[in-house]
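**Q** here is a sequence together with a model predicted from it:
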Amino acid sequence: MSSIFKGFLFYFLPNNTSTITRIRKNLALKHGASVVEDAIKASTCLLVDKKIYQTESQIVKLVDGIPGDKTDLSVLNQTWLVDSIANEKLLSTDGYKIDLQMETEPSPKKRKIQQPRKVTLDEILNAPVIPNNPNAETMSLLEQMAKEREIQGENRFKTKAYKTAIDTLSKTPQLIDSYEKAKVLPGIGESIALKIQEINDTSSIKVLDQLQHSERNRLLALFKGIYSVGDTFASKFIRDGMKTLEDISRREDLTTNQKWGLKFYKDWNERIPREEIEVHKEYVEGLMHGIDPEVELTVGGSYRRGQATSGDIDFIITKPGVNSFSVLKDIVQRLLDKMIETGYHECSLTTLSSKWLGGCRLPISESYMSKLPPKSINSSTGDPKCRRVDFLLIPYESKGAAFIYFTGNDDFNKRVRKIAMDRGMVLNQLGLFKKIYTEDSVSRDPELELVEGFDERKIFKILGVKWREPNERHIG
């Protein structure tokens, strides 16, 4: 029997004696894993049966109920275990991770007695960001704390608390230099208020200094910079005694995507200059024009928000009148074939479905090289750097919702989705949907009825949210 899960500690949810749980526990044991009966000891993976726990809010409550430090805990769908065994290798956890970043939602029964509250985005944001903010040093140190907590894989509520505090301080014109002043501000709790007092007294945060000088945190940050390496793999690498990227490269259990992540480690961990993204956009549009000139390509993410740099390049792909994923897939497959032919395609990180993720490099051509900033060219080889590029296939009727979803930023999107939730609706990349409850809706999910998907402005209007241009959505 294989040992593909050697070194993993699994805790199963539900942790009962049902046939399916017993079978999966035995499979895990036979393939090298250790199965624990105490969730506190599940320092590697918590495996959830999504057929039992179907909503993120249920899982959030379960995870938050686990006492102790959950720094290294990854929450995965049990199908990851099953699929890894079926493929006889450790699969990437991409696509199996359970997103616990969603706001918890009140139950249908509670929602019936709640009165809808008309909330605008302006109410949530409270005030504009203050230029030359006197709390800049405090915000900078709190931001570093948030980053260190994220590196640790910290409880989502802890990292969110820092971001909320930073958001509050960014709109506070007065200097907040004491515990007392901080504690009365909305969104700032006792722990962060004490850190603000510490910053005022020492211009530092002791625990931040310890984290930044921690060898474990240094290695976590280094290893999580590898594409497709999250908390689970990074922690496993550290337990196995890995110290460098070279150590990692010698491992025989790396996934294909992790090998690509190592090869392009430097390029994929750099921010991409806006000027370079414009050259990629010109190049891809040129290829697409020769395939189907009616296809519309829009670059989302940080680029659409007007930011100077982006982490990757997200192409939102639509075609007027086309709402079929199969038609869009055929178009994008021809685009991928052309990219391979021209050398723009470096690697595929997923198979083509409703999206494609990969690595791409512009050709060495005077017409393109002359438009690139120096930092976009490898100094050792003289060729353009490889960049992470995503193609997001969107039905034309969902264009507006997709523009909201794939423009971001994350904090803005979460707040707008929360407004939709407060109104008994769901907002995702395919549209704004109204929840339709039946008599037995308490025991099963509601049906969703499309309200609007095509018109981005109309979605804002239906939600009662003031229209914000993409460059006004960079908040938090």
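**A** All right, it came through fine. Residues are numbered from 1 along each chain as shown.
**Q** C-alpha only now, for contacts and for neighbours.
**A** Noted.
**Q** in this structure residue 165 contacts residue 187, no?
**A** Yes. Using CA atoms under 8 Å, residue 165 is in contact with residue 187, at 5.7 Å.
**Q** who has more neighbours out of the two?
**A** Using other CA atoms under 10 Å, the more surrounded residue of residue 165 and residue 187 is residue 165, with 22 against 17.
**Q** that one and residue 468, how far apart?
**A** 23 Å (CA to CA, to the nearest Å).
**Q** and if you look at residue 415?
**A** 13 Å.
**Q** hang on, residue 242 in a helix?
**A** No. If the criterion is DSSP: H, G, I helix; E, B strand; the rest coil, then residue 242 is coil and not within a helix.
**Q** identify the residues contacting it.
**A** Residue 242 is in contact with residue 248, counting by CA atoms under 8 Å, 6 or more residues apart in numbering.
**Q** give me the neighbour count for residue 381.
**A** By other CA under 10 Å, the residues close to residue 381 number 8.
**Q** ok, now residue 391?
**A** 21.
**Q** now do residue 287
**A** 17.
**Q** now residue 296. Nearest residue, chain neighbours left out?
**A** residue 318 (5.3 Å; CA to CA, 6 or more residues apart in numbering).
**Q** looking at it, the one you found is touching residue 391, isn't it?
**A** No. Residue 318 lies out of contact with residue 391 (CA under 8 Å); the separation is 10.3 Å.
**Q** show me where the stretch 151-300 of the chain has strands.
**A** 272-273, 296-299 (DSSP state E, counting those that start in this stretch).
**Q** most tightly surrounded among those?
**A** Per-stretch averages of neighbours, counted by mean count of other CA atoms under 10 Å, single out strand 272-273 among those, with a mean of 20.
**Q** re earlier: give me the more crowded residue out of residue 415 and residue 468.
**A** Counting neighbours by other CA under 10 Å for residue 415 and for residue 468 shows that residue 415 has the greater number, 15 against 11.
**Q** another one to put next to it:
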Amino acid sequence: MSLNGRSFIFLPNPRTSSNKFLQDILKKKGATIVSSFEDRLQFNSKKVIILIDDSFVDSQMHLTQRDIFKREAGLNDIDDFLTKIEESNIQCLKISYITKWVESEKFTIEKDYLIKMRPSIITISDDTDDGQSYNDKDSEVSTDVEGKGNNGSKSEERLETPQTSVHSLKLDERTTSLVTNKTMYKNNELIITALKKLTKKCEIKGERFRARSYKLAKQSLENCDFDVRSGEEAHIKLKNIGPSIAKKIQVILDTGGLPGLNDSMGLEDKLKYFKNCYGIGPEIAKRWNLLNFESFYIAAKKNPEEFISDWSVLFGWSYYDDWVHKMSRNECFAHLKKVQNTLREIDPECKVELQGSYNRGYSKCGDIDLLFFKPFCNDTTELAKIMETLCVKLYKEGYIHCFLQLTPTLEKLFANKIVERFRTARIVGYGERKRWYSSEIIKKFFMGVKLPAKYLKKLEDMKNDEGTFLIEEEEETKLKQIDQYMSLNSSDGNYCRRLDFFCCKWDELGAGRIHYTGSKEFNRWIRILAAQKGFKLTQHGLFRNNTLLEGFDERKIFDLLNLDYVEPKYRNNIPWAGRTG
């Protein structure tokens, strides 16, 4: 297939990693990539094709989410842009259409696959403006938010600014009861089911903000003590239900469903299969889908450099079934005791606490987050060395089964296991990589662990801890048969678990506890609220004009923000958030 003389424009954002990957494919076939829509004037318009991200095209091939598209593409006027496309007779296709050309080795364009850029009279889309202008919705507040991605990398979170600020919190015990009787209100149950699907759909696609909007709306319905009769009623009486979601609620109540909601469930299932693997984020999952990879085996065979650049994916693949299987609170606590007992042998003064979903009272947890600190110690390098020594000892004891991040010391212990995984995966070329470790000193350790037999025995004798927040059970994805040759999953019920170590300065312990306890929604809310009041809240403390006001005392941070203290068990649902719709 030759694309000589053809020019392609990727919209709205040509700079994503998946788009750059696809651009390289087209370039190798002789195509020219046009950097912006205005630059198309340098080329024959009949030879120019616009490729649009699939998430902006609905099942009827209409362009959707026009405001978001306009903003991400850097357009001043969306209507002027569409007029120029029509005048130039430029054809528009979904980016995924590239796969069709690559597979058939033939460049063809079928009429049914052309995108209709002008909206139809009535369209139902999944965009969630919630009644805000997009300028308001995309306001950013620099709050130094750090998140832990699938590969353990540091990432910065963008924050949405609420339309109303909340000056005090009055929490009701009833809002976080362990069991909510959702079946009491049939309308609510129907709406919750649809919003849950929309949330999961957006999460799998990596559309964080849309997923969050649906999640907040779903939680409002879950805490609702009356049967919603209309979208307008939901908008008026409930938090986090804006006009866009209210319209969807009305459609759900009128028709029993939402048009197009299940159209792409096959695609979501495919993306979910890859995305549930440690180290595989939405971008890689979407790229593999575009290339028609159906399994890790095919991905390793056709795209081995992905595994060589991030070897931790091999262990996500190997422990796939174990790591999607949630664990009880009792098991989380048993892991804490194991780590504490070994830590005392290394440094009795160093302390470690459970954080994350366990601290928020979840009935079951996906992984274990442990926070390390030492009284009056503000040297994170010292804490990092303690954690590294602890990792070495726990690995030699057989508790740690794999590392997902290495120092030079850990590499000496573990490099042979990485090589063994590459050989089992039948991937070559890894020998060209000079080193496996990420840094001389790391302050976050990610690993897979298994409890010793004596701790498993103690689990049987422990009183069951159900926590205070019941999570909904979801159907677990399983490793496909074709990928089973890499499996290191448990066959005896003693699952390998994901365990993360973090460290915190003594003077920052209160802010650190807020950050590592979560939830993400709570952290986002309280940091935006702090910014609205002239503060800056990070995991390092509460600041005003770059001056630290408080970092050690968690409750004092709340006092300085003029907020009632929010117990961790109340940080799952959203009774603390003001209306955002």
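**A** Great, that's in hand. Bear in mind that the values here come from a model prediction, so they are computed numbers and not experimental data.
**Q** post the TM-score for the overlay when you can.
**A** The TM-score (TM-score structural alignment, normalised by the length of structure 1) is 0.72; 391 aligned residues with a CA RMSD of 3.8 Å.
**Q** not counting its neighbours along the chain, what's nearest the equivalent of residue 265 of structure 1 over in structure 2?
**A** Under the alignment (TM-score structural alignment), residue 265 of structure 1 pairs with residue 320 in structure 2. Take residue 320 of structure 2 and drop its neighbours on the chain: the residue closest to it by CA to CA, 6+ apart is residue 277, 6.0 Å away.
**Q** contact partners for the counterpart of that neighbour in structure 1?
**A** Under the alignment (TM-score structural alignment), residue 277 of structure 2 maps onto residue 226 of structure 1. Residues in contact with residue 226 of structure 1 (CA under 8 Å, 6+ apart) are 258, 261-262, 265.
**Q** same thing but at 10 Å, please
**A** Contact analysis of residue 226 of structure 1 by CA atoms under 10 Å, 6 or more residues apart in numbering lists 234, 245, 248, 257-266, 268-269.
**Q** just the buried subset of these, please.
**A** Neighbour-count burial (16 or more other CA atoms under 10 Å) applied to the contacts of residue 226 of structure 1 gives 234, 248, 257-262, 264-265, 268-269.
**Q** of these, just say which sits nearest to residue 13 of structure 1.
**A** residue 234 (23.1 Å; CA to CA).
**Q** any idea how far that closest one lies from residue 170 of structure 1?
**A** Counting by CA to CA, the gap from residue 234 of structure 1 to residue 170 of structure 1 is 33 Å.
**Q** what's the answer for residue 403 of structure 1, then?
**A** 26 Å.
**Q** residue 147 of structure 1 too?
**A** With CA to CA as the criterion, residue 147 of structure 1 and residue 170 of structure 1 are 17 Å apart.
**Q** between the two, who's got more neighbours?
**A** Legend: neighbour count by other CA under 10 Å for residue 147 of structure 1 and residue 170, higher for residue 170 (22 against 17).
**Q** for residue 413 of structure 1, the count of nearby residues, please.
**A** Using other CA under 10 Å, residue 413 of structure 1 is surrounded by 20 other residues.
**Q** ok, it - contacts?
**A** 404-407, 419, 427-428, 473-475.
**Q** give the equivalent position in structure 2 for it.
**A** The alignment partner of residue 413 of structure 1 in structure 2, by TM-score structural alignment, is residue 523.
**Q** residue 464 of structure 1 now?
**A** Under TM-score structural alignment, residue 464 of structure 1 pairs with residue 562 in structure 2.
**Q** and residue 428 of structure 1, by the same measure?
**A** Residue 428 of structure 1 maps onto residue 538 of structure 2 when the alignment is built from TM-score structural alignment.
**Q** then residue 208 of structure 1?
**A** Checking TM-score structural alignment: residue 208 of structure 1 goes with residue 261.
**Q** need the contact list for the closest residue to that match other than its chain neighbours.
**A** Excluding the flanking residues, the one nearest residue 261 of structure 2 by CA to CA, 6+ apart is residue 198, at 7.4 Å. Neighbour list for residue 198 of structure 2: 126, 192, 210-211, 213-215, 218, 258, 261-262 [criterion: CA under 10 Å, 6+ apart].
**Q** what's residue 419 of structure 2 aligned with over in structure 1?
**A** Match for residue 419 of structure 2 (TM-score structural alignment): no aligned residue.
**Q** ok, back up a step: and which of the contacts of residue 413 of structure 1 is nearest residue 194 of structure 1?
**A** residue 475 (24.4 Å).
**Q** now do the SS call for the closest one.
**A** coil.
**Q** next one: the counterpart of it in structure 2 relative to residue 167 of structure 2, how far apart?
**A** Counting by TM-score structural alignment, residue 475 of structure 1 corresponds to residue 573 in structure 2. Distance, residue 573 of structure 2 to residue 167 of structure 2, using CA to CA: 18 Å.
**Q** these two - which one has more neighbours?
**A** residue 573 (20 against 12).
**Q** the more buried one - nearest residue in space that isn't next to it in sequence?
**A** Using CA to CA, 6+ apart, the closest residue to residue 573 of structure 2 is residue 219 (6.4 Å).
**Q** ok, now residue 227 of structure 1?
**A** Of all residues not flanking residue 227 of structure 1 in the chain, residue 261 sits nearest, at 4.3 Å (CA to CA, 6+ apart).
**Q** repeat for residue 398 of structure 1
**A** Per CA to CA, 6+ apart, closest to residue 398 of structure 1 is residue 453, 4.4 Å.
**Q** who's in contact with the match of residue 464 of structure 1?
**A** Residue 562 of structure 2 neighbours (CA under 10 Å, 6+ apart): 166-169, 530, 533, 556.
**Q** buried subset of those?
**A** By neighbour count, with 16+ other CA under 10 Å, the contacts of residue 562 of structure 2 hold 166, 530, 556 as buried.
**Q** would you mind giving the secondary structure of the second one?
**A** Which is residue 530 of structure 2. Going by three-state DSSP: residue 530 of structure 2 is helix.
**Q** from what I can see it touches residue 162, true?
**A** No. Using CA atoms under 10 Å, residue 530 of structure 2 is not in contact with residue 162; the gap is 11.7 Å.
**Q** give the equivalent position in structure 1 for residue 245 of structure 2.
**A** Counting by TM-score structural alignment, the partner of residue 245 of structure 2 is residue 192.
**Q** rewinding a little: so how far is residue 239 of structure 2 from the match of residue 475 of structure 1?
**A** For residue 573 of structure 2, the distance to residue 239 of structure 2 equals 12 Å [CA to CA].
**Q** between these two, which contacts overlap?
**A** The contact lists of residue 573 of structure 2 and residue 239 share 216, 219-220, where a contact means CA under 10 Å, 6+ apart.
**Q** a helix runs through residue 11 of structure 1, doesn't it?
**A** No. Residue 11 of structure 1: not assigned to a helix; according to three-state DSSP it is strand.
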